[in-house]
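J.: I would like the atomic coordinates for the input below:
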Amino acid sequence: MSTNQIKTNWAQFIPLVTVFFFWGFVAASNDILIPVFKEAFDLTQGQSQLVSVAFYVAYTIGSIIYMIISYFMKSDLINKIGYKNSLALGLIVSALGTLLFYPAANSGSFPLMLSGLFIVGLGFSLQQTVANPLAIALGPITTGSQRLTLAGGINNLGTTIGPLIVSFAIFGSATSNKTTLDIESVKIPYLILGAAFLLVAVLLKFSSLPDKPQAVVESDESISNDRGNALKYPQLILGMIAIFVYVGVEVSTASNLPAYMEKDLGFLTKDIAPYISLYWASLMIGRWTGAVEAFTDKMNLQKIL
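T.: Here you go, the predicted structure:
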């Protein structure tokens, strides 16, 4: 894979962004699970936020596990096993997490539900470590950030659709009179999601995605010699802080919106999903707008887009 290619490789990029869609789908679906679990398990608002905590803490722990494994291997794990294998492995880990929803729903166990979400997040952590640099590598480096923004737009497509589908799976149609929750209704949607993870893992494994793109792969010697040097760049540290604050605001707003709508606006839990979707859709519009350069280098067309 040359870093000098002049066009985005859409045949490889489109299969890749399916994982971005999944990340958004599950993350936004958590916003529906929060009020559902709060009611079903009689939780306080603080306790209900453990849904988001379990899911997003897994990203940090997953990255630490990845670093520790790479350290003891004395080689970068992803470069060692390949990008496609890493994506497939991450999807399999996430699929294992969805399987926990079945016994958790049968036994009515909130901790087991959280464990399932945590394992799904662990798989996503590995997937994101692979997919983000790969999205940049599948085309000219000058439009790499726009390609990543476009992938973020696909992610937000998942966040827009996810709450609607999960809410429908739990409560039924918008005109349904079902207002109370049987916690077992969450297990089928997540088992289907797990099957989708496995299907995409197989499809990506046999796709045309490069297993070791030159644009993002370094030799073992350069990795060992430069280990730790990345943190010497202040823009990286500031970028990490910016992402931490941004994601915190984005996620905490969506996670607490259902409680605000129920307590202060008088909404029923089953009627909240469209508004959660609108929140995420507004972010999707901004990300698609920021990605226009990934489609064309013609300024006039960029303005129209």
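
J.: switch to C-alpha atoms for all contacts and neighbour counts from now on
T.: OK.

J.: list the helices and strands the strand or helix carrying Leu204 packs on?
T.: Secondary structure from DSSP states H and E places Leu204 in helix 187-205. Helices and strands touching helix 187-205, by 3 or more C-alpha pairs under 8 Å, 6 or more residues apart in numbering; DSSP states H and E, are helix 10-40, helix 83-99, helix 101-107.

J.: Packed most tightly, which of those helices would that be?
T.: By mean neighbour count, with neighbours taken as mean count of other C-alpha atoms under 10 Å, helix 83-99 ranks first of the helices and strands packed on helix 187-205 at a mean of 23.

J.: What helices and strands are in contact with it?
T.: Packing contacts for helix 83-99, counted by 3+ C-alpha pairs under 8 Å, 6+ apart, involve helix 110-137, helix 187-205.

J.: follow-up on the earlier one: could you pull out the buried residues of the helix holding Leu204?
T.: By 16 or more other C-alpha atoms under 10 Å, the buried positions in helix 187-205 come out as 187-191, 193-195, 197-198, 200-202, 204-205.

J.: Could you also give me the structure for this second sequence? I'd like to compare it with the first:
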Amino acid sequence: MSTDKQQQGRGQSNALPMIIVAGLFFILGFATWLNGSLMPYLKQILQLSPFEASLILFSFYIAVTFTALPSAAVIRKVGYKNGMALGMATMMIAGLLFIPAAKTQLFALFLFAQLIMGAGITLLQTAVNPYVVRIGPEESAAARISIMGILNKGAGVVAPMVFTALILSGFQEVGGDLSQTQIDDMANSLVLPYLGMAMFLGLLALAVKKSPLPELASEADSNEQNNDNQGHLKEALSHPNLALGVVALFFYVAAEVIAGDTIGTFALSLGVENYTIMTSYTMVCMVIGYVLGIALIPKFISQQAALTVSAVVGLLLTMGIVFGDNSSFVIANTLLGGVELPDTLVLIAFLGFANAIVWPAVFPLALSGMGKLTSVGSALLVMGISGGAFGPLFWSLSSTTSLGEQGGYLVLAPCYLFILFYAVKGCKMKSW
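T.: Down below sits the predicted model:
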């Protein structure tokens, strides 16, 4: 009886921390998937080439990649809760940097603001992720991770809608040449929303610092442990299922960011109104795919089989996008009740279905049999996020060729081909 009361008390004591952590995951998703709206918007007002526009995503994701290890060092110094507050304070600074960037319309300043935003998000993510696993019972950790994933992607649905409502609602021009007055008005419309976001993040940082979040014990950072980690790193990479899993996640994040963050830019080139909201369509598909994955894996379909299906669906959709007809609206008219969207845009959104369960499937397959190397393997897999920096970059470079923006989506094909290889063979390889 006393055990039951103890467990009930623990559940109640964990409730508030989990609510706080859930809110932080929503903020992480909001700030990340806001890029899908920001990229085409800046492309229009700064009159950027596809390659220059892709640098908006590159600067964000390259920061996520290269500040991961420094973020871990910061967490060891200041603790997890202070790390969350510092992460949001860094994001607040990034939000404030968007104000002079908008006033001066300097592309380099926008890129610097994106770099700082990526660094802040990485620090927040490094601090908040361990809470999901360690704040409750280990046996229910997978369920908590799934819920946080849905919140993250759900924020990706909301962010473009908020961006469009606050920033784009007063403007009717889509594509074409803008006058300097129109450009100034559109740039200035970024000031108040980003000021509001910065103030909100600052207040939230203070609230988290003063919140009853319990501090997690951090690992010691001794020289002996660092030497062990270096040895473990080499040993971990000797496992093909892990090493190839890192590459698979690189290609997956590349495909995910292309599908989520370039759809608005492509919609702008097609003259679609409210192009800044297009990321929401991809995110809705990802959320539905995420929920289906939770319901079906592993009860009805194995992780490996689900990964195979995802890769095949991704390849088929890629071919449909590249060779589709931009003047056809059949899919939208059939499935979306007459929403005027070209079939190619709908197929890009459908990539959300193909992408949804790749990360949840690759992660456990790559860590299978790793034993004491699991933590090192997890760190290596997280480095696959760097694919988000290079995927849109390759898409933009392809778009400047005779392929055009539509043909540029052909870069998705090698991504899904490698994921298919990993699903069929790579995840089974236990030695080189």
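
J.: closest to Ile223 of the first structure out of the helices and strands packed on helix 83-99 of the first structure?
T.: Across these, Ile223 of the first structure has its closest neighbour in helix 110-137 (15.9 Å, C-alpha to C-alpha).

J.: so how far does the closest one sit from its counterpart in the second structure?
T.: Following the fit onto the second structure, the mean deviation recorded for helix 110-137 of the first structure is 0.9 Å by mean C-alpha distance after the TM-score superposition for the first structure.

J.: State the span of the second structure onto which whichever helix or strand comes after that helix is aligned.
T.: Sequence order places helix 144-171 as the next helix or strand after helix 110-137 of the first structure, per DSSP H and E. Aligned by TM-score structural alignment, helix 144-171 of the first structure falls on residues 141-168 of the second structure.

J.: Stretch 96-106 of the first structure too?
T.: The aligned range for stretch 96-106 of the first structure is 93-103, by TM-score structural alignment.

J.: with the first structure superposed, average distance for that stretch?
T.: Stretch 93-103 of the second structure sits 0.8 Å off on average (mean C-alpha distance after the TM-score superposition for the first structure).

J.: which residues are in contact with that stretch?
T.: By C-alpha atoms under 8 Å, 6 or more residues apart in numbering, the residues outside stretch 93-103 of the second structure that reach it are 107, 109-110, 113-114, 116-117, 187-188, 190-191, 194-195, 197-198.

J.: Kindly recompute the last result at 7 Å.
T.: Residues from elsewhere that reach stretch 93-103 of the second structure, judged by C-alpha atoms under 7 Å, 6 or more residues apart in numbering: 109-110, 113-114, 116-117, 187-188, 190-191, 194-195, 197-198.

J.: Next, the residues that contact the helix holding Leu204 of the first structure from outside, please.
T.: 15, 84-85, 88, 91-92, 95, 98-99, 101-102, 105, 166, 169.

J.: Next, the mean deviation of it compared to the second structure.
T.: Helix 187-205 of the first structure differs from its equivalent in the second structure by a mean of 1.4 Å after superposition (mean C-alpha distance after the TM-score superposition for the first structure).

J.: And stretch 153-168 of the first structure, by the same measure?
T.: Mean deviation of stretch 153-168 of the first structure relative to the second structure after superposition (mean C-alpha distance after the TM-score superposition for the first structure): 0.9 Å.

J.: Check the gap between Met88 of the second structure and Gly9 of the second structure for me.
T.: Computed as C-alpha to C-alpha, to the nearest Å, the Met88 of the second structure to Gly9 of the second structure distance reads 30 Å.

J.: no wait, Ile331 of the second structure
T.: Going from Ile331 of the second structure to Gly9 of the second structure by C-alpha to C-alpha gives 51 Å.

J.: thinking again about what came up before, give me the buried positions along the match of helix 144-171 of the first structure.
T.: For stretch 141-168 of the second structure, by 16+ other C-alpha under 10 Å, it's 141, 144, 146-164, 167-168.

J.: Quick check: the farthest pair among the contacts of stretch 93-103 of the second structure?
T.: The largest separation in the contacts of stretch 93-103 of the second structure, counting by C-alpha to C-alpha, is between Ile116 and Asn188 at 20.7 Å.

J.: so which of the contacts of helix 187-205 of the first structure would you say is closest to Thr44 of the first structure?
T.: Ala105 (19.7 Å).

J.: Report the inter-axis angle for the helix or strand where Tyr290 of the second structure lies versus helix 141-163.
T.: Per DSSP H and E, Tyr290 of the second structure falls inside helix 278-296. Helix 278-296 of the second structure and helix 141-163 are oriented at 160 degrees to each other (axes from the mean of the first three to the mean of the last three C-alpha atoms, to 10 degrees).

J.: would JSON lines of the contacts of stretch 93-103 of the second structure with distance to Ala361 of the second structure be doable?
T.: Output for those, formatted as JSON lines (distance: C-alpha to C-alpha, whole Å):
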{"residue": "Leu109", "distance to Ala361 of the second structure": "38"}
{"residue": "Phe110", "distance to Ala361 of the second structure": "35"}
{"residue": "Ala113", "distance to Ala361 of the second structure": "33"}
{"residue": "Gln114", "distance to Ala361 of the second structure": "30"}
{"residue": "Ile116", "distance to Ala361 of the second structure": "31"}
{"residue": "Met117", "distance to Ala361 of the second structure": "28"}
{"residue": "Ala187", "distance to Ala361 of the second structure": "41"}
{"residue": "Asn188", "distance to Ala361 of the second structure": "43"}
{"residue": "Leu190", "distance to Ala361 of the second structure": "38"}
{"residue": "Val191", "distance to Ala361 of the second structure": "40"}
{"residue": "Tyr194", "distance to Ala361 of the second structure": "36"}
{"residue": "Leu195", "distance to Ala361 of the second structure": "39"}
{"residue": "Met197", "distance to Ala361 of the second structure": "34"}
{"residue": "Ala198", "distance to Ala361 of the second structure": "35"}
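
J.: Comparing Ile116 and Asn188 of the second structure, which residue is more hemmed in?
T.: Per other C-alpha atoms under 10 Å, whichever of Ile116 of the second structure and Asn188 has more neighbours is Ile116, with 23 against 19.

J.: So what does that one match up with in the first structure?
T.: Under TM-score structural alignment, Ile116 of the second structure pairs with Ile119 in the first structure.
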